[in-house]
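Asks: Sequence and predicted structure are below.
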Amino acid sequence: MTGSESGFIELDGVEKVFEVRRKTGFMKRERRQVRAVDSISFRVASGEMVGYIGPNGAGKSTTIKMLTGILTPSAGRVRVAGIDPSRDRIRLAHRIGVVFGQRTTLWWDLPLIDSYRLMHRMYRIPDARYRENLDRLVELLGLADLLDVPVRQLSLGQRMRGDIAAALLHDPEVLYLDEPTIGLDVVSKAKVREFLRELNAERGTTVLLTTHDLQDIEQLCKRVMVIDHGRLMYDGPLTGLHEAGESERTLVVDLERELPPIEAPAPARVVRVDGPRQWLAFPAAESAAPLVAGIAARYPLVDLSVREPDIEAVIAKMLHPREEKPGDTSRDAPGQAAGNTPGDAPNPPERATT
C-alpha cells in the first residue's frame, strides 16, 4: 500500500451495496443487490495529490460520496481527518471542498459573486479571511471579469473555475475533484491544472482526483489508484499503471505524400495507414522523442501529434488482456483524440450538495 500507515483519509474494508428493483413481468418485480464498492481499503496522507480512476460505473463517485458523508457505507470504516463523514457531516464540511464536474455548487440565476457571498455566510468565514481568499482565488483563476455575470451565462470552463473557487473559499484541508476538467477546452484545462499544482505546493491541500483524462493524472498526481467493479485493482505510481496495463500512445504522422508503412524500431509499429497519414502505436511509458526524431530524419514529415491512451482502454487492457489483432485500430479512430468530451449541455446542471 502506497501512502502512510495512518492517513488523513482512511478507508478500511469499505463496501456500498444498493438494492435495485426491476420489472420481470406483469405485476412482478425482482429485487437484487448491486455492490458499487467492494471491500476497499487505502490511506491518503495529508498533502498528497492522488488520482482515483476507473471505467464508468466502477465506484469512483460512490467512494467520493461516502468520503463526504452524502452516502453511508454498508460496511467498513471511513475516516477523514479523524471524522466519520456519515456521522458528523456538518463538522466535516468545514474541512473539505468538493467539485463535481457535472454538478455545481453555484446558484444558477445569480451573479457569481452572490454565490460567494452566500458561502461566506454559510461557512461563517471570518470577513478578513473571506476577502483575502476571494481576492487570491479570483486572481489565480482569472475570475475578475466574471464576478457580476449570472452563472447561467458562464461557459463550462468559466463555471468550472468558479466552482473550484467556491470549494476553496473556506480553506479546506482536503479537496475532492470529480471530473473537474470534463468538457473543458485546452486553455481552461491548463489553467485548472496549474492552479491545482500551486494550491497543493503552497498550502499542502490534500487532493483526491477522479477523471477520465489521463493528462490530468500525468500532470498532477504522483500516485494513482484504479478501481474496477467496486474493487481496488492498483495502487502505486503512474508508470507502474502503464506497465501493468501495457498501455500505448499513438503517434499520428502526416507525410508529404502517400508512402508504404513507416519502418519504426520495435516496439513501435504502424497500426493504420490512410493516404499520407499514418498511425504508430508505442508504449505509453516510453518517450516519443526518439521515435519522432527517427521518423523526421528518414521521411518527408509535414506534421505530427501524439494522442494519449484513453484511460478506459488502459484499464480494460490491464484487467482483461487480449491479443491485439493486426490492423485493430478501434481506439484510434481518425479525427478523435483520446479523452475528448462533448461540450456543455443547454440545461442548467444539477446543484451539488455536501
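Replies: Noted; the coordinates are in hand.
Asks: Going by C-alpha atoms from here, please, whenever you check contacts or count neighbours.
Replies: Will do.
Asks: all helices for this structure, in order.
Replies: 60-68, 89-93, 112-122, 127-141, 156-168, 186-203, 214-220, 238-245, 289-298, 311-319 (DSSP state H).
Asks: same for the last one, what does it pack against?
Replies: Under the contact criterion of 3 or more CA pairs under 8 Å, 6 or more residues apart in numbering; DSSP states H and E, helix 311-319 touches helix 238-245.
Asks: likewise the second one?
Replies: Taking 3+ CA pairs under 8 Å, 6+ apart as contact, the helices and strands that helix 89-93 lies on are helix 60-68.
Asks: and the helix it packs on, what other elements does it pack with?
Replies: Using 3+ CA pairs under 8 Å, 6+ apart: helix 60-68 touches strand 28-44, strand 75-80, helix 89-93, strand 174-178.
Asks: Could you dump the ones you listed into JSON lines and include mean neighbour count and distance to L280?
Replies: Below are these laid out as JSON lines (neighbours: other CA atoms under 10 Å; distance: least, CA to CA, whole Å):
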{"stretch": "strand 28-44", "mean neighbour count": "16", "distance to L280": "37"}
{"stretch": "strand 75-80", "mean neighbour count": "18", "distance to L280": "45"}
{"stretch": "helix 89-93", "mean neighbour count": "16", "distance to L280": "48"}
{"stretch": "strand 174-178", "mean neighbour count": "23", "distance to L280": "32"}
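Asks: can I get these in TSV with distance to E218?
Replies: Shown next, in TSV, are these (distance: least, CA to CA, whole Å):
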stretch	distance to E218
strand 28-44	18
strand 75-80	25
helix 89-93	29
strand 174-178	15
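Asks: closest to M318 out of these?
Replies: strand 28-44 (18.9 Å; CA to CA).
Asks: what's in contact with that closest one?
Replies: Strand 28-44 is contacted by residues 1-24, 50, 57-59, 62-63, 76, 229-232 when judged by CA atoms under 8 Å, 6 or more residues apart in numbering.
Asks: if we go to 6 Å?
Replies: 3, 7-23, 59, 230-232 (CA atoms under 6 Å, 6 or more residues apart in numbering).
Asks: from those residues, which would you call buried?
Replies: The neighbour-count test (16 or more other CA atoms under 10 Å) applied to the contacts of strand 28-44 identifies 3, 7-11, 14-16, 59, 230-232 as buried.
Asks: Need the max-distance pair from those.
Replies: Going by CA to CA, the pair spanning those furthest: G3 and K16, at 23.4 Å.
Asks: In contact with the most centrally placed residue in the chain, which residues?
Replies: With distances taken as CA atoms, centre = their mean, the residue of the chain nearest its centroid is T211 (1.7 Å). T211 sits next to E179 when contact means CA under 6 Å, 6+ apart.
Asks: where's it relative to E30, distance?
Replies: 34 Å (CA to CA, to the nearest Å).
Asks: re earlier: of all the helices of the chain, which lies closest to E263?
Replies: Using CA to CA, the nearest of these to E263 is helix 289-298, at 8.5 Å.
Asks: try this one next to it:
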Amino acid sequence: MSAVVSVQDLTKQYRYTKRGRGFAGLAGRREVVVDAVAGVSFQVRAGERVAIIGPNGAGKSTTLKMLSGVLEPTGGAASVLGLVPWRERKRLAYRIGVVFGQRSQLWAELPARDSFALLRRIYDQDEAAHRARLSDLVERFALADLLDQPVHRMSLGQRMRCEITASLLHGPELLFLDEPTIGLDVTAKAAIRDFVREHARDHGQTVLLTSHDTRDIELVCERVIVVNQGRIVVDQPVDQLRRRFLARKVVTIQSVGEAICVELPGVVRRPAPAHTTILEVDTAKARVEQVIAAALAQGGIEDITIEDPPMEEVVHEIYAAVR
C-alpha cells in the first residue's frame, strides 16, 4: 500500500526570551530555543490505524498540528495525501477530518443539526450524499435525540460524539484524533473507541491518534509510535511492542479451591479474590505449558485464560526504557 502520510526530519522549534539578572546585578536577556519536535521521520500507509504516544510535552500534538496544516514546521518535510499541509491547507482540509479533544468545530449556541448543515456548505457537499452520510452516522453513534439540542447543553461525551460525526461528514480519507477521549466517562470512551475502529475498518480509513489512555491505543490502533523529547524512540506494531518490552504472560485460573499454588522459577502470584489465581509468567524462565500442567495436576480447575499484560504496563516499560 502507498503511504498517505510521509514525514522526513520534521522539526518544530519555539524561541522565547528569558529574562534574568546579568553581571553586576544588571538585567539580562537571553534567547532560549525549545525543540518541540526534533527531526521525526515516519510513514503511514493507507488504512493503517496508528497511535502516537509519549509523555506530556513529547511533541505528539505538535506533530499532528503540522500534519493537518495548523502549524508550519521549522524544518524538514511532510506530505499528507500528496499535499504539503502548511502550504496547501485548504485543499487538504477537504480530504481530512480533525478532532482536537479540547477544541470544538461545532457552534455552541446552535443545535447540532444546524452545525452539521453549516459544515455541508463549508465543505461544499452534495445534499443527498450529506443526508445519507449523516443518517448513517446518527444511527451508528445514537445521536437522534441530540440533533435538536444546542451543543452547549450537551455533556462532554455527547459533544465528542457530535465532534467526531462532524469530522466525518465530508467523507475524509484520513482522520486525525488528538486526545479524543480525554475527560470522558467509561461508557463514552467505549462508544468512541468502538465507533472509530469499526468505521475505519469498514471504510478503509486511515487514522492517526494521540492519547494518554492505553485502552485507546489497545482497542483502536494496530501500530504505535512512541515519542520522547520530540524524537521517535519506538515504532512498532502493538503485538511486537508487547513481545519486545514485556516477555510475560498473565495466566488466570478459576478453581474449586481457594487458590492454586504453582512454584516455578519466573512465576509470580498477583493478588486475587478467592477461587481465582492470577500468575505472572516470565516466559524466559518458565514456559506457559509448564505452569498450566502444574496447575492441572492439582485438580479442581474450572477455567484457565492466558493473556498478554495490559497495554498500560507495556507503555510504562517503554517510558522506563527511553528515559
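Replies: That came in fine, so what should we check first? These numbers were taken from a predicted model, which means no experiment stands behind them.
Asks: ok so, going back, and P267 of the first structure, which of the helices of the first structure is closest to it?
Replies: Closest among these, using CA to CA: helix 289-298, at 10.4 Å.
Asks: so what does the closest one touch, helix or strand wise?
Replies: If you count contacts as 3 or more CA pairs under 6 Å, 6 or more residues apart in numbering; DSSP states H and E, helix 289-298 of the first structure packs onto no helix or strand.
Asks: Next, the buried residues of it.
Replies: L291, V292, A296.
Asks: got it, and stretch 199-209 of the first structure?
Replies: Under 16+ other CA under 10 Å, the buried positions of stretch 199-209 of the first structure are L199, N200, G204, T205, T206, V207, L208, L209.
Asks: Would you reformat the residues you listed as TSV and include distance to S287 of the first structure?
Replies: Shown next, in TSV, are those (distance: CA to CA, whole Å):
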residue	distance to S287 of the first structure
L199	28
N200	27
G204	30
T205	31
T206	30
V207	27
L208	27
L209	25
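Asks: From the buried ones among the contacts of strand 28-44 of the first structure, which land in strands?
Replies: Assigned to strands by DSSP state E, the following of those qualify: I9, E10, L11, V14, E15, K16, R231, L232.
Asks: Just the closest of those residues to M225 of the first structure, please.
Replies: Using CA to CA, L232 is the member of those that sits closest to M225 of the first structure, with 7.1 Å.
Asks: so what corresponds to that closest one in the second structure?
Replies: Under the alignment by TM-score structural alignment, L232 of the first structure pairs with I232 in the second structure.
Asks: ok, that match - contacts?
Replies: For I232 of the second structure, counting by CA under 6 Å, 6+ apart, the contacting residues are V226.
Asks: how far away is it from Y319 of the second structure?
Replies: For I232 of the second structure, the distance to Y319 of the second structure - CA to CA - is 12 Å.
Asks: Please identify the buried residues of stretch 134-152 of the first structure?
Replies: Of the residues in stretch 134-152 of the first structure, those buried (16+ other CA under 10 Å) are L134, L137, V138, L140, L141, L143, L146, L147, P150, V151, R152.
Asks: do the same with stretch 180-195 of the first structure
Replies: Buried, per 16+ other CA under 10 Å, within stretch 180-195 of the first structure: P180, T181, I182, G183, L184, S188, K189, V192, R193, F195.
Asks: Next: stretch 83-99 of the second structure.
Replies: In stretch 83-99 of the second structure, counting by 16+ other CA under 10 Å, buried: L83, V84, P85, W86, L92, A93, Y94, R95, I96, G97, V98, V99.
Asks: Name the nearest of these relative to L71 of the second structure.
Replies: Nearest to L71 of the second structure among those, with distances taken as CA to CA, is W86, at 6.6 Å.
Asks: what separates that closest one from V70 of the second structure, distance-wise?
Replies: Taking CA to CA as the measure, W86 of the second structure falls 7 Å from V70 of the second structure.
Asks: OK, contacts around P180 of the first structure?
Replies: Applying CA under 6 Å, 6+ apart, the residues near P180 of the first structure are G101.
Asks: 8 Å instead, please
Replies: Contacts of P180 of the first structure (CA under 8 Å, 6+ apart): V99, F100, G101, M160, T211.
Asks: Over to L146 of the first structure?
Replies: Counted by CA under 8 Å, 6+ apart, L146 of the first structure has contacts L112, L154.
Asks: again, only using 7 Å
Replies: Contact analysis of L146 of the first structure by CA atoms under 7 Å, 6 or more residues apart in numbering lists L112.
Asks: That one maps to what in the second structure?
Replies: By TM-score structural alignment, L146 of the first structure lines up with L146.
Asks: The closest residue to S61 of the first structure other than its chain neighbours and G101 of the first structure: what is the separation?
Replies: Counting by CA to CA, 6 or more residues apart in numbering, D178 is the residue found nearest to S61 of the first structure once chain neighbours are left out, at 7.0 Å. Taking CA to CA as the measure, D178 of the first structure falls 6 Å from G101 of the first structure.
Asks: and what of P172 of the first structure?
Replies: From P172 of the first structure to G101 of the first structure the distance is 18 Å (CA to CA).
Asks: Please identify which of the two sits among more neighbours.
Replies: Each of P172 of the first structure and G101 has its neighbours counted (other CA atoms under 10 Å); G101 has more, 23 against 17.
Asks: gap between that one and G183 of the first structure?
Replies: Taken as CA to CA, the span from G101 of the first structure to G183 of the first structure is 9 Å.
Asks: Next, count neighbours for the nearest residue to L119 of the second structure once chain neighbours are set aside.
Replies: Leaving aside its sequence neighbours, L119 of the second structure sits nearest to A166 (CA to CA, 6+ apart; 7.5 Å). For A166 of the second structure, the neighbour count with other CA under 10 Å is 24.
Asks: Could you check how far A247 of the second structure is from G69 of the second structure?
Replies: Counting by CA to CA - A247 of the second structure and G69 of the second structure are separated by 40 Å.
Asks: of these two, who's got more company?
Replies: Per other CA under 10 Å, whichever of A247 of the second structure and G69 has more neighbours is G69, with 21 against 15.
Asks: All set, thanks.
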